[in-house]
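K.L.:
Mind folding the following:
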Amino acid sequence: MGVQPTFDTPNWRIAIIGSGPSAFYAAQALFKQDSWPLRVDMFERLPTPYGLVRGGVAPDHQKIKSVIKIYERIASNERFRFFGNVEFGRDVSREDLLEHYDAVLYAVGSSSDRQLGVPGEDVSGVHSATEFVGWYNGHPDYRHGQFDLSSKSVAIIGMGNVAIDVARILAHRLQEIEVTDIADHALQELAGSQIEDIYLIARRGPVQAAFTPVEARELLEMPEADALANPEELQLDEGSQQELDAAGRETRQNLEILNKMAERGNTGKPKRLRFVFLTSPAEVLSEGGKVTGLKLERNVLKQRNGKLSAAGSGETFTLDCGLVFRSIGYKGLPQPGLPYDAKSGTVPNQQGQVFNPETGVACLREYVAGWVKRGPSGVIGTNKPDAVESVRTMLQTFLDEKWQPKEATGVAEIEALLESRQVDTVSFSDWKRLDEHEVRAGQESGKPRRKVSDPEEMLRIIRSG
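P.N.:
Model (predicted):
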């Protein structure tokens, strides 16, 4: 990256909080600095690494998960250590980390989700896509989720890739998902699903839809479900046509796929995936505290600050459904001691360096990468240049400030602190023991792995080895 030290040093110690793609790409960028003697310690709240690659990527997308092989190579570096089952803010504080490390990089992602902000949203049967995705992926936080799949109709508010994932999992035949690494508890519940109609609802038009062609194209090939789009909703107004003309290849491919859906129509398959554009939820309808439907409002597109935005037309209609998922974006949560932008759900930063807008002061030894830095956007690979930028800023700051590494002062290792607090840490070799257990259990039943979702069971398996 062109940043070179001008002095010989002991090891610089870098702490990375989180273990998803941005965390591993940051570690990779650090290790590529051959002239810098660096050690990287990665801290993860769960006993398992890889963040959304393990807990977010759909089980029928195993090829995407192959990126884990890259992360394993990074973790094999002798200068890398993994501390799983260690929660930032509970087991170690910001002050602890700044005392033991020359810099701290937060790659904690966006673990919350945005609300619809409509009446009735809190009734039973309304869930976030985050909950459902975590549930079917065996994420420990969501393993006890309860989803009523007895309804004939389900509505998904939002039309990004996560919404498409949710729709696809609901529309799959059992034999297509039982050979994946979907959580056992989810497979059992999905086997009894009565869902026939799945509505994907977007407030804007087809040109503005956030899904990618790869995701949408899969829906055309589902043996159990027809993917349907209303031809009238695919007719573009002048503003949308101009936006399409200026858009990239993926947007044009999306329109081609949607038009194929409209042309093919309903072929009589048992399930239907229905794309609904220019529509927003106005109210969640319920009886006895349980969702029974949605009151929806038709939208029109209007130019606002050079961008097409959805505005309500006043025309409303009702959609009967017994299950609603909101999938309108992730949102980062405040981190202990760090500045926080509540609107974007991110930590304010300048090229990855944490910045406090209230004081106008940069936090010279603290950095962010990934969604907590830029917001929940992009694909897995987007995190690589993002992390590289943060690491570049970090190392340049080391040079500019003419610091000496903490190791030169004889500061203690973090293990002593964790041991004194009786934290049951999980090393990367510990994780590999659990990994091998899951893969072995999966092979016995024709799956890539059978995930363990209970943290206590994870630790039991690790310690029994």
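K.L.:
From here on, just use CA atoms for contacts and neighbour counts.
P.N.:
Noted.
K.L.:
Leaving out chain neighbours, which residue sits closest to the residue most central in space within the chain?
P.N.:
By Cα atoms, centre = their mean, the mean C-alpha position of the chain lies nearest to Leu52, the distance being 5.0 Å. Among residues not flanking Leu52 along the chain, Gly20 sits closest, at 6.4 Å (Cα to Cα, 6 or more residues apart in numbering).
K.L.:
what separates that neighbour from Lys331, distance-wise?
P.N.:
Gly20 is 16 Å from Lys331, where distance means Cα to Cα, to the nearest Å.
K.L.:
what sits against the residue nearest to Leu52?
P.N.:
Counting by Cα atoms under 8 Å, 6 or more residues apart in numbering, Gly20 touches Pro49, Tyr50, Gly51, Leu52, Val53, Ala107, Val108, Gly109.
K.L.:
again with Asp424
P.N.:
Asn85, Val86.
K.L.:
hang on, it in a helix?
P.N.:
No. Going by DSSP: H, G, I helix; E, B strand; the rest coil, the assignment for Asp424 is coil, not a helix.
K.L.:
hmm, back to that, just to be sure, which of the contacts of Gly20 are found in strands?
P.N.:
Taking DSSP state E, every one of the contacts of Gly20 sits outside strands.
K.L.:
contact partners of the longest helix anywhere in the chain?
P.N.:
Looking across the chain with DSSP state H, the single longest helix is helix 383-401. Outside helix 383-401, the residues that touch it by Cα under 8 Å, 6+ apart are 1, 3, 5-6, 21-23, 25-26, 29-30, 103, 351-353, 364-365, 367-370.
K.L.:
Name the residues of it that are buried.
P.N.:
Buried positions in helix 383-401, judged by neighbour count with 16 or more other Cα atoms under 10 Å: 383-396, 398.
K.L.:
And these, which is closest to Glu78?
P.N.:
Val391 (19.3 Å; Cα to Cα).
K.L.:
So which residues of the stretch 101-250 of the chain form helices?
P.N.:
129-136, 161-171, 174-177, 184-191, 213-220, 238-246, 249-264 (DSSP state H, counting those that start in this stretch).
K.L.:
what's the closest of those to Glu415?
P.N.:
helix 129-136 (30.7 Å).
K.L.:
for that closest one, the distance to its chain's centre please.
P.N.:
Averaging C-alpha positions (Cα atoms, centre = their mean, to the nearest Å) puts helix 129-136 11 Å from its chain's average.
K.L.:
That one to helix 161-171, inter-axis angle?
P.N.:
50 degrees (axes from the mean of the first three to the mean of the last three Cα atoms, to 10 degrees).
K.L.:
compare with the first, here's sequence two:
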Amino acid sequence: MPHVITQSCCSDGSCVYACPVNCIHPSPDEPGFATTEMLYIDPEACVDCGACVSACPVGAIAPASRLTPEQLPFIELNAGFYPPRPPGQKLPPTSKLAPVIPAPQVRSGRSPLTVAIVGSGPAAMYAADELLTQPDVRVNVFEKLPTPYGLVRAGVAPDHPSTKRVTALFDRITRRKGFTFFLNVEVGEHLSHSDLLAHHHAVLYAVGAPNDRRLDIDGMGLPGTDTATELVGWFNGHPDFTDLPVHLDQERVVVIGNGNVALDVARILTADPDELARTDIADHALARLRNSRVREVVIAARRGPADSAFTLPELIGLTAKAEVVLDPDDHELVQRDLAALGTGPEDRLTRAKLDVLSKLGSSDSPLTRPRIRLAYRLTPARIVGADRADGIEFTVTGTDGSRRIDAGMVLTSIGYRGRAVRDLPFDDDAGVVPNDGGRVSGARSAYVAGWIKRGPTGFIGTNKSCAQQTVQQLVADYNDGVLADPVDRPGALAKLVAARRPAAIDLAGWRAIDAAEIARGDGIRPRNKFTDVPSMLAAAAAAPKPSVRQRILAGLRR
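P.N.:
Predicted coordinates:
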């Protein structure tokens, strides 16, 4: 069933940009966007991916199958915005809207197209979905962790459960004919690019941008200095960050950078632990947060309010859940930026952000509960402290002035960066694998999708169109005979993985981990995650073993 918009929206357009098939209108570049009372989803074009749900800041979008009786008229209202057309036609013949890109057509006559996908986050799963729309295609997904789905599992804040609903779509993709998981297998460690090419026509890397951009100032590296993304991994139960030393024994934390991740961290650090206890936050993080002494998180940005990096939906969501304040001087900056704005469509979102900021309270007010303070025009100069961080000194951007903020922990949140992939070229300046629309430059039968392809930009849903473009290139190369057929027999891959990585986990193992985590939630939490690899492996080992008949059928399907 398609998704439906069920109320007047904030008109920030985030759902439009998140939609991978351009089915939400009017968009910001179309007539009527500025004056429309709401936006409308085209039921003929909607692919039910749910990307718009996570992008909507006011909870206005839901699947048609989940509407209340009072909301049912919105089904007709959404559909009525679009002109009548023949069944199956996604856009009217005279439409000036961007067309929906058709799925690539794999030409038969050769051996089944077999693709290895390295990584299991959104870009990887969307690429698998796009490939498996075709008959007689095989997709093997390799993930170095025992659990799949990348940043959806380990990077989305625990109090954003709607964003994580996209994993239901990913679970459906894993049930498609031709899909196989090889979890707890690291390409570059247990298998090489050439190993994969012996068993596949092509290898598609969707490994994200796992590194943080580092702040090069004196004092970084002292105890009490970390990155926001490490902290996100810590409270999400990522096994690499379970033992992260998190300093919550002083009243203030400073986050450098004001993107969405910075807002997520600030919100979690100031949230009521009893509310977090109903999420999938890691047990170790919840225990530490219950004993936290943090009363204020300062989010410091180099530039002014008009240049805020966070999105409007995240700002609206933050102000709905937390006490957010500005210094009096920053309130003046907001008013100055508002006065300087033009009236063009490019200024619309900026004005909407500034309007929200202008209504925030003042930091002069008494501190009655943990709060978040947005601070502007502060350029980091050095971390203050001897044995550990005690605070940070800033210069006031564009002036000779300076300012010190005392804090027990300083976190940087200034972006992600791709990591070089073994056997592939790498653009160190851009932090991506050089490519032309997803086709890797100078590497045989290699493709990229997601952040390692385009850099760390966009929503979760952005990865669908990104993966689609890459798959178009891959299928075209296959159809043109550019991709060599695998030299090894299909069954040989499983034997190779078993020999190189006996602890590899298959789809049944992941389902066992998933079921065990949900059961550990005891109906109170969505799940209680395993946060170390041995526990994950033990849960996976409890998966029922396939019968001889099931193994034979699986071999035939491969």
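K.L.:
can I get the contacts of Gly20 of the first structure in TSV with distance to Glu238 of the first structure?
P.N.:
Compiled in TSV, the contacts of Gly20 of the first structure are given as follows (distance: Cα to Cα, whole Å):
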residue	distance to Glu238 of the first structure
Pro49	47
Tyr50	44
Gly51	42
Leu52	39
Val53	39
Ala107	41
Val108	41
Gly109	38
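K.L.:
between those, which is closest to Phe277 of the first structure?
P.N.:
Nearest member of these to Phe277 of the first structure, counting by Cα to Cα, is Leu52, at 28.2 Å.
K.L.:
which bit of the second structure covers stretch 41-56 of the first structure?
P.N.:
Counting by TM-score structural alignment, stretch 41-56 of the first structure pairs with residues 140-155 of the second structure.
K.L.:
for the matching stretch, which positions count as buried?
P.N.:
Buried residues in stretch 140-155 of the second structure (16+ other Cα under 10 Å): 140-155.
K.L.:
Keep only those of those that are in helices.
P.N.:
Gly150, Leu151, Val152, Arg153, Ala154.
K.L.:
returning to what we had before: now the longest helix of the first structure on the second structure. Mean distance?
P.N.:
Overlaying the second structure shows helix 383-401 of the first structure at a mean distance of 1.0 Å from the equivalent residues (mean Cα distance after the TM-score superposition for the first structure).
K.L.:
Which secondary structure elements does the next helix or strand after that helix sit against?
P.N.:
Counting by DSSP states H and E, the next helix or strand C-terminal to helix 383-401 of the first structure is helix 414-420. Counting contacts by 3 or more Cα pairs under 8 Å, 6 or more residues apart in numbering; DSSP states H and E, helix 414-420 of the first structure packs against no other helix or strand.
K.L.:
Output the residue interval of the second structure matched by helix 414-420 of the first structure.
P.N.:
Going by TM-score structural alignment, helix 414-420 of the first structure sits over residues 493-499 in the second structure.
K.L.:
post-alignment, that stretch versus the first structure, mean distance?
P.N.:
Relative to the first structure, stretch 493-499 of the second structure is 1.5 Å off (mean Cα distance after the TM-score superposition for the first structure).
K.L.:
could you pull out the strands for the stretch 251-400 of the first structure?
P.N.:
271-276, 279-287, 290-304, 307-320, 323-326, 330-331, 349-350, 353-356, 361-368 (DSSP state E, counting those that start in this stretch).
K.L.:
of these, which approaches Lys406 of the first structure most closely?
P.N.:
Using Cα to Cα, the nearest of these to Lys406 of the first structure is strand 361-368, at 12.1 Å.
K.L.:
Could you quantify the relative orientation of the closest one and helix 383-401 as an angle?
P.N.:
Using the same axes, to 10 degrees: strand 361-368 of the first structure against helix 383-401 is 140 degrees.
K.L.:
Off-centre distance for strand 361-368 of the first structure?
P.N.:
Using Cα atoms, centre = their mean, the offset of strand 361-368 of the first structure from its chain centre is 24 Å.
K.L.:
Does anything pack onto that strand? Which helices or strands?
P.N.:
strand 103-106, strand 353-356, helix 383-401.
K.L.:
of all those, which lies closest to Lys260 of the first structure?
P.N.:
helix 383-401 (32.6 Å).
K.L.:
Assign a three-state SS to Gln134 of the second structure, would you?
P.N.:
Applying three-state DSSP: Gln134 of the second structure is coil.
K.L.:
Can you tell me how far it is from Gln473 of the second structure?
P.N.:
Counting by Cα to Cα, the gap from Gln134 of the second structure to Gln473 of the second structure is 15 Å.
K.L.:
what do you get for Lys464 of the second structure?
P.N.:
14 Å.
K.L.:
now do Val548 of the second structure
P.N.:
Taking Cα to Cα, one finds Val548 of the second structure at 39 Å from Gln473 of the second structure.
K.L.:
cool, Asp307 of the second structure as well?
P.N.:
From Asp307 of the second structure over to Gln473 of the second structure (counting by Cα to Cα), the distance is 36 Å.
K.L.:
what stretch of the first structure does stretch 303-313 of the second structure fall on?
P.N.:
Going by TM-score structural alignment: stretch 303-313 of the second structure matches residues 204-214.
K.L.:
how about the nearest residue to the residue opposite Glu131 of the first structure in the second structure once aligned, chain neighbours excluded?
P.N.:
By TM-score structural alignment, Glu131 of the first structure lines up with Glu230 in the second structure. Distances taken as Cα to Cα, 6+ apart place Phe241 nearest to Glu230 of the second structure, at 6.6 Å, with adjacent residues excluded.
K.L.:
Contact partners for that neighbour?
P.N.:
Neighbours of Phe241 of the second structure in contact, by Cα under 8 Å, 6+ apart: Glu230, Leu231, Gly233, Trp234.
K.L.:
Quick one: map it onto the first structure.
P.N.:
For Phe241 of the second structure, the residue aligned by TM-score structural alignment is Tyr142.
K.L.:
Switch the ones in helices among the buried residues of stretch 140-155 of the second structure over to CSV; also include distance to Val185 of the second structure.
P.N.:
As requested, those are exported to CSV (distance: Cα to Cα, whole Å):
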residue, distance to Val185 of the second structure
Gly150, 14
Leu151, 18
Val152, 19
Arg153, 18
Ala154, 18
